[in-house]
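**Student:** Just to be clear, the model below is a prediction. Sequence and coordinates:
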Amino acid sequence: MRIRTTSTQRTYRYVRLALIAATLFLAVGVGIELARGGSLPSVSAAYYTPAGPVFTGSLCAIALALLALSGRSLEQGLLDVAAVLALAVAFVPTTQDALCPDGARCVPEAVLPAVVNNAATAASVVLVGAVGAVVLARVQGTAGRGTFVTIAVIVALVLGGTTWGVLAPEAFLRSAHNVAAVSFFAIVAAVAGLAAWRPHPDGGGARGVRAAYAVVAVGILVTLVALAAAILGGATRSGFPVVLVGEAVALALFAVFWFVQTVELWNDPDPRVLGRLGNTPPG
């Protein structure tokens, strides 16, 4: 029997599935690099390996998918911000030890032209997109406080990051990737927490589904705290890939979130990023 669906419903299904696929794409690329004997202190370090194009491409796909799920609810606004942070993680690489003066960790000079080009391109396109979002919101009659707050936050992030990079390039290259990555996962944890906490207006929402969202939220937060404690405690000097394991756990929880949401909202006749969980758009 043929299942009747709308084109919008199918599109939202495929976008959510694409988020899972992009995460799997990244995991396989990193896994192959590890299997062939590559030394990776973190998932982000894949940027400097043959898995680099997979790392960057998967994060770009995740960013585009999150933006495609754009809307006016609080959760959707948070995920729009997370999309911009994903681009920062993709195009501003983590630091490494090799070829750095005085033994300090840095972004190697050889990749700096690519970093400047890619980051400037991403920032420019995001700003153009923000202007386009304002125009579309006005034309479509969907403009509201939540829409403009989200756009304002994104513009502030881009302009703030650009200013940081211009005025203090060494500090920017040393810290921007980590700040963006931690912020990205913190936002995902917040969205998962909102999904677990907010009841459905119609009384729906299986208890098991909400429990899964809660596990994802708590799991990501615990992982971030544990990573911070391990790094500050010097665990990274032990030779055990603490950051790699922590990032892998966070990515797995990210994939779990989207898997649960894909299953929960598969038949939603009016699909939005969190379906009926957004009671009233903030606009």
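**Tutor:** All right, it came through fine.
**Student:** contacts, neighbours, all on C-alpha from now
**Tutor:** Will do.
**Student:** In three-state terms, how would Thr142 be classified?
**Tutor:** Counting by DSSP: H, G, I helix; E, B strand; the rest coil, the backbone at Thr142 sits in coil.
**Student:** Phe55 versus that one, what's the distance?
**Tutor:** Here Thr142 is placed at a distance of 35 Å from Phe55 (C-alpha to C-alpha, to the nearest Å).
**Student:** got the contact list for the residue nearest to Tyr47 when sequence neighbours are not counted?
**Tutor:** Nearest non-adjacent residue to Tyr47, counting by C-alpha to C-alpha, 6 or more residues apart in numbering: Phe55, 6.2 Å away. By C-alpha atoms under 8 Å, 6 or more residues apart in numbering, the contact set of Phe55 is 26, 29-30, 44, 46-47, 90.
**Student:** Of these - the most surrounded one?
**Tutor:** Counting neighbours by other C-alpha atoms under 10 Å, Ala90 comes out on top of the contacts of Phe55 with 28 neighbours.
**Student:** OK, contacts around that residue?
**Tutor:** 55-57, 59-60.
**Student:** The structure to be compared is supplied as follows:
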Amino acid sequence: MPESTRGSSEVREYRHELLATYRYLRLAIILLTLLLGTAIGLQIIADGGAVLPSVSAYYYSPASGVFVASLCAVGACMVIHRGRSDLEDVLLNFSGYLAFFVAFVPTPREQVDGQGTAVVPADFTDAVINNTWAILIVGAVAFVVEMAVLPQRERSTHSRGGKAALVFSALAYLGLLLFFLLAREQFLDWGHGLAAIVLFLGIVGVVGVNGIAMARARQEAGYSSKARWLNRYTYGFLGMIVSAVLIVVAVRPFVEQWIFVLEAALIAQFLGFWITQTVERWTAPERRQDALVPG
């Protein structure tokens, strides 16, 4: 076989492997999210239809193993997945990293006698501290690896947006570290909730960033101003914002499990966004043909 033909074949095989890995990565987030939803759904059935106050409360249920494992796996996939812009990449990385905190730092639990405020049970504290140290240490190692071993990600160090993303990531990490070191009791009480809130803000932001990116791409393609912004990602972003507001305003006063409803709604909508984007980028993830598709 001629050298040129062999080289061309190797390039095609390499591209096929990259594409297959990309597809599996995107599919993994979908399947892992469904895994979490299935485990919680089965637990609700086992409990006779009773629903706990939040998705995070299933940490203390028989679904605990799936809760922790799926969050960690989804978090890892989000960090690994490369965003198409510096902002999207930061949002994915930070949300993915916080998923580990949501998994390992449990939500405070009401005391058995119902007296006092909710706290993380004492028998979980040592595990939380140990696992949090592990997340922080490996997070620092990952940052060093990112800077020293992965020079191909030039966008993260040379562009203005990349430099801003780098500074933000470093400051956010230092903030988490200081919170854990200097306010340990408050970290145990509020760490899970704060991490979950910022994680959800991050995934909503990912949808919004894609809406803006599609609008800009459509502008370059000659779309009208209205057609630019009325795209599926903008609809998805607005849908997440509106549903969150409606649940807080209209559902919270009447439903004790309103946090569960809010979390489930945002997770389901983000899953819908991720599935839509996976279909669009299935054959050519490097192209921007998705920006020109009506809808």
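**Tutor:** Great, that's in hand. Note that this is a predicted model, so its numbers are computed, not measured.
**Student:** which ones among the contacts of Phe55 of structure 1 are found in helices?
**Tutor:** Assigned to helices by DSSP state H, the following of those qualify: 26, 29-30, 90.
**Student:** by contact count, what packs against the strand or helix carrying Gly132 of structure 1?
**Tutor:** If you go by DSSP states H and E, Gly132 of structure 1 is part of helix 112-140. Applying 3 or more C-alpha pairs under 8 Å, 6 or more residues apart in numbering; DSSP states H and E, one finds that helix 112-140 of structure 1 contacts helix 74-91, helix 145-167.
**Student:** what comes up buried for the helix or strand containing Arg218 of structure 2?
**Tutor:** Using DSSP H and E, Arg218 of structure 2 sits in helix 184-220. Taking 16 or more other C-alpha atoms under 10 Å as the neighbour-count basis, helix 184-220 of structure 2 is seen to contain the buried residues 187-193, 195-196, 198-200, 202-219.
**Student:** do stretch 220-238 of structure 2 as well
**Tutor:** Going by neighbour count (16+ other C-alpha under 10 Å), the buried part of stretch 220-238 of structure 2 is 228-229, 231-238.
**Student:** which one is the aligned residue in structure 2 for Ile20 of structure 1 nearest to, not counting chain neighbours?
**Tutor:** Under the alignment by TM-score structural alignment, Ile20 of structure 1 pairs with Ile30 in structure 2. Closest residue to Ile30 of structure 2 apart from its sequence neighbours, by C-alpha to C-alpha, 6+ apart: Leu271 at 6.6 Å.
**Student:** Give the equivalent position in structure 1 for that neighbour.
**Tutor:** Under TM-score structural alignment, Leu271 of structure 2 pairs with Ala255 in structure 1.
**Student:** Could you give the secondary structure assignment for Val51 of structure 2?
**Tutor:** Per three-state DSSP, the local secondary structure of Val51 of structure 2 is coil.
**Student:** Test my guess that it contacts Ile44.
**Tutor:** Yes: contact criterion C-alpha atoms under 8 Å: Val51 of structure 2 and Ile44 qualify, at 5.9 Å.
**Student:** which one of these two has more residues nearby?
**Tutor:** Relative neighbour count places Val51 above the other of Val51 of structure 2 and Ile44, with 19 against 16, counting by other C-alpha under 10 Å.
**Student:** show me the contacts for the more buried one.
**Tutor:** Counting by C-alpha under 8 Å, 6+ apart, Val51 of structure 2 touches 44, 257.
**Student:** and it, how far is that from Val261 of structure 2?
**Tutor:** To Val261 of structure 2, Val51 of structure 2 is 10 Å away according to C-alpha to C-alpha.
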